[in-house]
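**Student:** Model the following, please.
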Amino acid sequence: MALNPNWPLIETAWGPYWDANGGEIPPDRYVEVKTIGQFATGRGRQYQLDQVQAGTCSMVLPNQDGSLDPDNTAGPYAGRIKPFQPIRRRAQWPPTINLLTQAQATGGDVGGQPLGVIDGSDTGPRILTDTDGTGGSFVASGTAWQGATVAQFAVSSTAVAAQWICYTAQPGVLPGQAYTVQLRVRNVTPGTTVQVAAGFRTRTATDAAATTAVGSTASLVGSATAAWTQITLTATAAATSAALFTGVQIVTAPGATAQVQVDGWQLEKGSSASAWVQPGVWSPVMSQFVEKWPATWLDGGTRGVVQPTGVDSFALLSQFTLPDPLTAEIQSHSPRFLFRLDDPAGSTTVADATGTYTPAPVAHGKYGAGTVTFGTSVTATDTVNGVFAGSAGPVMHVQNASPATNLLAAASFIALDAVGIKGPALAGSWTRVLAFRYTGPATRTQSTIMWSCFDAQRPVIGNTLEWLIAPDGTFQIVSAGPVAGSGQHSKAVPEVEADDGNWHIGMVAYDAAADGLIVRLDGYAHTFSNVVGSGNWPTLLVSDALGNYVDRTNGGGTVFNWAGDLSFCAEFPVAFTLTDCDNLYSAWKQACAGESTDARYRRILRYSGYGGATRLQAGQTTDMGPAAFAGQDALTALQGCVDTEGGAHFVDAAGTVTFQARTARYNQLVPTVVFGERSDLGEYPYEDCQPDFDSTHLGGIAQVTQDGTGQVFTATDSASVKSYFPRTLTRTVNAVDPLECQDAANYIKSRYAQPSTRVAALKLHPSAYPALWPVCLSLEQGVRVRVMRRPLGAPAIQIECFVEKLDWTQDDKGEAVLILQCSRADTLVYGRFAAWHTTLSAGAAIGATSITVKNSQDNTNPLSSQLAAGQQLILGFGGSVPEPVTVLSVGATAPGWTTAVINLTAPTIHTHTTGGVVCEPMPAGVTDPAAFDAVSAFDAVTFAY
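**Tutor:** Below is the predicted model of the structure:
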């Protein structure tokens, strides 16, 4: 395979094997496609305050044979050409004939792989195995074929022929191409022999076999000092190939488990094995999804091309409209059914929001009808704390006769069994959820039942499952099982008064595999084990009534009647964990209020069904208000998290959704790359730079609106208003703390009160200057760069900025250009004051009223300006007897002081030795005040006060 040493090895690959995959860019099973003409891709936003746009790409693919025509039923991809299949473009630099990654080719020596079990995730090295249940390992070896690390895999005596000892499916396959694979292998388990061969397989887009080839058998005799054996294979990918697998296969299994090591792996295009080379670094250029497949026939219909366009996962997220947080949380667990019970006034049925079941009817017991009212407002005895915020909208109210008594009385209810719901799906694990508010009489002698299920026979007690409020006011689940004499068994949540006229949410989760049960009400949960084993779990249920006790076995008898409101009746085909319960309760009770920006960002992705890779930094806003994203598309809701954080988000070149906290830019104090004319100073050249000094985002008045309250926080720069006329910049944030909202306004004002030079376009031309290739391939949004301009006869101009947008164009004529658009970095240096700390210059005995300390971080300013009377300190912090003390006064110090006296308000009660730590109180979890400096400072300066 001929290589241009000044151009990277480029692979453009499409995944007809895959669908949208929840926004995931799969790491393997691709078919390589050849582009003609120009390829272009762009990602990013214009400037720092702008909303990020979905990434796009465009390319031209030859289609003379119609193989890429979705209507070609005889083509190799028939039925597998669809919108939103993954497409990627990546580049290897420096270029080599070896198509593998560095980790695959070197047995983990290169590529940043740790020793130990091989990471089998999508982001791992993608070395997979059929024979080793652990996934194989990277191990150190003094006799590695090359380097000092090898890949090692177990092969048991039960392994069968054609199983992979190791393989990868990462390189895209080019149909009709001849490939050669070579590997070095050995068996390091004495007393065993395993027969292996190099393997080559391709699969079609429908996962059928396309090409199968096996190399010559090598018999590996086990020895701790075994020599390396080279195995090779040449094979041609069939025309229908859509995925390529290469590696080491079993021919005959050993008599006992053997450990096979692999090193020196190479896959190349061609019909013979070349000398092994370590491949260059594969860098992603674009990872997106094909949105359109427009076709064109040129030259009188003799030359066909398709011009697919792609979008990244942000485009997919922009298509999904979020419901309210509670509905979203429920839907994220794929419910069996969900009756929201928010049906309009006058309804006679309730609709299943999943669409699985037909609407369930309002039914009546044999003693007459009660009243079921729809469209009821959400209210409670405590109208502030007794309601839920997770979903606006009406609820269902039930008012049945003689509630909470053992009188046989008229009642109405929702007949779930009428639409085929007859108790939980007892064949497996499940969870049921119901929100309720009891409005019946305060004095009760009998339980009031809100949900009931019965079996068909019900002899004596029979099989039943009931949700109720017991006479003592507790929420209980009561079951009667199939074991004779087992009787009724109740599981209660005693911590909550369930009959207080306020809203509550109950959850019951049954784990069939563990035979365990979780019963939860609001924030309290109890777990039970051996549920079925003790004979107290019902089976053979045939009726299911929501809103009352209904016994179908006697014609619909109703008793223990319910009076109150009901909402969100749901069942799930899995047993919730306590974390699942926490999430659902938070969504119901407070619409997820109180979480950090990264937690909210992660929640929105989960609600949207996103299943791709993420890289989410910890947000600095740790207390967001309620999630009011109902009706928003997911991308807009994600942008709301970013606006609140004051950070950034984007889909990187590998397709990973990335969320950056505001600290990501605060903490980048030096550029990653410097662009300029001085290569002798380590600068990289550019062909064109277009600085822009304009009024974009210029404003002397910053107004930040607090989401939820609508309160506006304003910061004004009078000099900016005077110079540029009143210009207002607005932002909406969802931070609970009003001081944080004011801080956001102050920051925007300070950042944008005066104009700053931006870089509208910086043209990099790696095809003309190949040393730029590794720089261009490594750049990403949010990276800090420096742009140098040196006008003739004038001082050098230095622009510090962050990359906001990257636009690539590459063509088949050997041209490649990358255009960067950049925002100006903050012109101010930010810092955060850390804890004051020092050590004792002399020991302090019990009863000491003063201590002598060594100089602290700041010994220029007097200590009395850093510590105030009444301030608390900790003596012996981190020791066995840390003691809080209070400052009475501080002795005089001069610039350069080395010791100081601190007088205390009370005598010490412990002895403290020389060198003991003296510091301000530390945050929870911090054990070293010096380390606290490191995590508190935005730069290298330690601040003190």
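
**Student:** can we go C-alpha only for contacts and neighbour counts from here?
**Tutor:** Will do.

**Student:** where's the residue of the chain most remote from its centre relative to Val887, distance?
**Tutor:** Taking CA atoms, centre = their mean, the residue of the chain most remote from its mean C-alpha position is Gly847, at 54.7 Å. Per CA to CA, to the nearest Å, Gly847 is found 15 Å from Val887.

**Student:** Here is the second sequence; please produce its structure so I can put it next to the first one:
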Amino acid sequence: MSQNPNWPVLVGELNPTGNSNYGLGVAGCFADLTGRLIQQWGTARGRQFELDEVQPGTWSGVWDDRDGALDPSNTASMFAPNLVPYRPWRVRAQWPATVNLLSADQATGGEGTPLAPGTSGAPYFVTGAYGTPVVTASASAWSGTQVWQVTTASAAVGSALVSFGPLPVRAGAVGLPYAFSARIRSATAGANPTVAPSLAWLDTNGRTLSTTTVAPMALIGSATGGWTFAGVPDVVPVGAVAAVFALTMTVAPTASWSFQVDGAQFEQNTTASAFTVPGTWFPLYAGMVERYPQAWNDSGAFGTVTPTAVDTFALLSQVQFTDLMTAAIQAPRSASGAGLSFCYRLGEQAGSTQFTDATGQRGPAVVAPTGGVTAGVAQTSASPGGGYAAAPGTTVVNFNPGANAGTQNYLPEPCLILPPGPDGLYGPPRTGGFTRMVAFRQTNTTGGQDVWCADSPSSPTSTATMEVYQGSFYMEFADHNGGGATVNLGAVSVGNWHLAFISTDPAGLGWRACVDGVVSSGTFAKPWNPPDFFSADTIAADAISGVNNEFVPFAGDISWACQWPFQLSPAQMQQIYQIWRTAGTGDSTGQRYARILGLAGYQGPSLIDPGQTTNLPAATDIAGQDALTALSQVVTTENGQHFVDVGGVVRFQDRSRRAKAQAPTFVFGENTAAGELPYDTVAFDFDPTHIGNDIQITQNSSGTVFRAFDAASQAAYGIRTVTRTTQASNPLEVQDAAHYLLGRYAKARMRISALTLNPGTNPTLWPVCLALELGTRIRVNRRPPGAPMITFDGFVEAINWNADDGANATVDVQVSPADGWTAWTDAAMHFTYAGNLINGTAWYPFGGLLTDPAGNPVHANLSIGQRIAFLTTAGTSYPVTVTGLDGNGVGSVQLSSTAAATGPFTVCDLLPAGVTDPTSFDAMAVLGKTTTLGY
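**Tutor:** Here you go, the predicted model:
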């Protein structure tokens, strides 16, 4: 099929069974609906200049639905019953246009990006039943210098050596021809396999509808031998939305061997044409179809659907946080999507005798009729660091068994009795694995005390118990067949709070536990497989045989009793513990952004900068907020940006991004002979709404308002107040932020309200428009007749595409001005020292080691008492203290060290947490043109 060389290959694709990477990843197959795109479509992404709130990115268009296939109520549709809200939708374009619909990486063994040798083909939909193909360098590649290679053992017959796909095809285009072709070879001398090329057609659920296989072909093994053409032409069958090309082995070599593929091509054609390296595929939009409005015109003869799509921010705006801890325990999900089984927070008010499951899946836990259980108790601890920060203000439950604490007896004692599950059974699930978590504070050390226990009356007794005994925390699993074990999980202090997890895998053989963030794991000698009957499930004592008699009762406070119907990972346990203990205290803005994103349930792709603001206070302020608002507050604190990019990736960019972007990526203007890019129209505006001369920033943690104002600006424009709230804990940073905003907004500044680019009529703009992204720095030159040239440097804040089925396409861009100064930071001092580090106090000959020792001697960079570091090539850092300067007048420095090590070293300033490269700040170490700001 011929392609218009002045127009990209533009496709719109729907995944009716996926979830747009918001949850557990994309499932099913994308269906190509390009043939149904009619009339106009467009996107809207970004924000109105730099001060307005970020909105979810949208796409809207029109689908031809005259056959009713895109009618959600049509049960006979090939898409039924999956046309429901929030199904993945993407628009992408290949430029330059080629007949090859693959990506350049798929077609050439990773030469498009390029991918490094050893890269797995799985993310690029190049897979195999005998091992995933990997990028491999080859001097005799069919095309270029790399190939896809899979190495397999002998006797591997009957499945695909290599598969490409699923590859989207025109949905509903029955009889439309497609052809897949590739060059293949056995790369091992003496390995002579026979393979059969095939093309399988898939429905929207990824199920195979039919397969076309051509005659098997015998290959002669050679590391540098020739390549064999393998191709399969076919036509789209009824119900197909995707195709998979496979090379299946029918005769296998007798020893391990390697198989290679190169020069792959998928095209809409009756037969394979000459191989072409594909043009670059650019994403234009990635989101989810939210609505499917239908209309029937021409007396019902012509049906249309006018879908609207939103990106991930739309879903994040609907996630409401009650508190940080609740969000943390709700985040883990099993592979099937299962979450918490129950959560008894135990935060009810004083006098309560029943305690609710926060998930609403179980009945209330009730107090055993013995007294000694007090609700509504304030959280306390024996030491300042012994409490927990999550969900501040919530109360806990106290258990007071009096003199019977830790005493084995068969008397009624204080405890909570948990109800059975939906299956009517007490205790943890018997199959599928589980995890239990509880927070506790022991106040009496007598004997052994059961924190949480499920047991049965069978002989011997089956149990799942959490217990403290003589200053240690134990888990005990036992069943009637001798399975399970008792494991000491480490010391726990008295009077302070602890968080403990115990878990088993689906087989009941592997166990995992976590106490105060320390994870341990192992296997039982015999699997733990208890019977289907537990008599009771109790907190703070062990109820025997369901008769409300208890023994070894617990004395102290308990909260957060939770269970999951699967085994949590070590990372999940540790994350919940860290949130419970500190609520994110000490986070950088990047860490806080990632934390909130994860707690919102997002498991899709993200690119998150570290953040320049560090040591944030506890993230207790997210309670009652939606996730997008919480994320936006982090961005405000950072003075950065966040958005969902054209590929659906959530991005957080810290303030250093724009500070470092000193040169424009693209230059637009009338002088195309000098390389300037043409535009249709440009509109400049002073936009007085973006004037601020009374800056008021409220520090969240203290409530203090930090101000900066400009009297001259107020006289010129009136008092224009800008208010912000920041999570930054350092008051100097908050004040710096106020002065930065004042410097940026005190004067009226020109902005570009509209810049229109027209790639539809000027093909040279296609690669520019397709590569344009939010936050890109650009320059626009305008040469008005009889007036000086206007030169505007700024950052792209919004991008709106407008296109139709008549080969018209324009892009409207809004741009905010770049700062009028060059931001800078003090770079870390660093130089190479070839000597050794001495344990103790010694003089070091550092004189002349800096690049400009005459004007910048070492002693000018150091002071007595300063801490610096010796950094090894392996990344180990040895901090030392400066105790003397300029020994003997030759630039020697006296240092005190508590360690000895062998050089060479990089001697440098102490680096911030997470930074291991002292050159990280060099690119920013440029003195400002007009002013310098530490913010």
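
**Student:** hmm, back to that, got the contact list for the residue farthest from the centre of structure 1?
**Tutor:** By CA atoms under 8 Å, 6 or more residues apart in numbering, Gly847 of structure 1 lies in contact with 907-910.

**Student:** centre of the chain versus stretch 853-867 of structure 2, how much separation?
**Tutor:** Its chain's average C-alpha position is 42 Å from that of stretch 853-867 of structure 2, according to CA atoms, centre = their mean, to the nearest Å.

**Student:** Structure 1: matching residues for stretch 806-820 of structure 2?
**Tutor:** The alignment of stretch 806-820 of structure 2 onto structure 1 (TM-score structural alignment) covers residues 813-827.

**Student:** again with stretch 656-676 of structure 2
**Tutor:** With TM-score structural alignment as the criterion, stretch 656-676 of structure 2 aligns to 663-683.

**Student:** For the matching stretch, list every residue counted as buried.
**Tutor:** Of the residues in stretch 663-683 of structure 1, 663, 665-666, 668, 673-677, 683 count as buried by neighbour count, 16 or more other CA atoms under 10 Å.

**Student:** Pick out the most distant pair among those residues.
**Tutor:** The most widely separated members of the buried residues of stretch 663-683 of structure 1, counting by CA to CA, are Thr663 and Glu677 (31.0 Å).

**Student:** What segments of the stretch 101-250 of structure 1 are helices?
**Tutor:** With helices called from DSSP state H, counting those that start in this stretch, the stretch 101-250 of structure 1 shows them at 102-106.

**Student:** swap in the stretch 551-700 of structure 2?
**Tutor:** Assigned by DSSP H, counting those that start in this stretch, the helices in the stretch 551-700 of structure 2 fall at 570-582, 589-599, 627-638, 656-660.

**Student:** Make JSON lines from these and add distance to His690 of structure 2 to it.
**Tutor:** Formatted as JSON lines, these follow (distance: least, CA to CA, whole Å):
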{"stretch": "helix 570-582", "distance to His690 of structure 2": "38"}
{"stretch": "helix 589-599", "distance to His690 of structure 2": "25"}
{"stretch": "helix 627-638", "distance to His690 of structure 2": "16"}
{"stretch": "helix 656-660", "distance to His690 of structure 2": "19"}
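
**Student:** Gln354 of structure 2 is nearest to which of those?
**Tutor:** Comparing the helices of the stretch 551-700 of structure 2 against Gln354 of structure 2 with CA to CA, the closest turns out to be helix 570-582 (23.8 Å).

**Student:** With structure 1 overlaid, report how far that closest one is off on average.
**Tutor:** On superposition with structure 1, the mean distance recorded for helix 570-582 of structure 2 (mean CA distance after the TM-score superposition for structure 1) is 2.3 Å.

**Student:** which other residues reach that helix?
**Tutor:** 324-325, 328-329, 332, 387-390, 499, 501, 514, 516-519, 584, 618.

**Student:** Checking Ser720 of structure 1 next. Helix, strand or coil?
**Tutor:** Look at Ser720 of structure 1: counting by DSSP: H, G, I helix; E, B strand; the rest coil, its state is helix.

**Student:** Test my guess that it contacts Gly700.
**Tutor:** Yes - between Ser720 of structure 1 and Gly700 there is a contact under CA atoms under 8 Å: 4.8 Å.

**Student:** what touches both of those two?
**Tutor:** 726, 753-754.

**Student:** so what's the equivalent of Asn100 of structure 2 over in structure 1 up against?
**Tutor:** Following TM-score structural alignment, the counterpart assigned to Asn100 of structure 2 within structure 1 is Asn98. Asn98 of structure 1 sits next to 266-268, 276-279 when contact means CA under 8 Å, 6+ apart.
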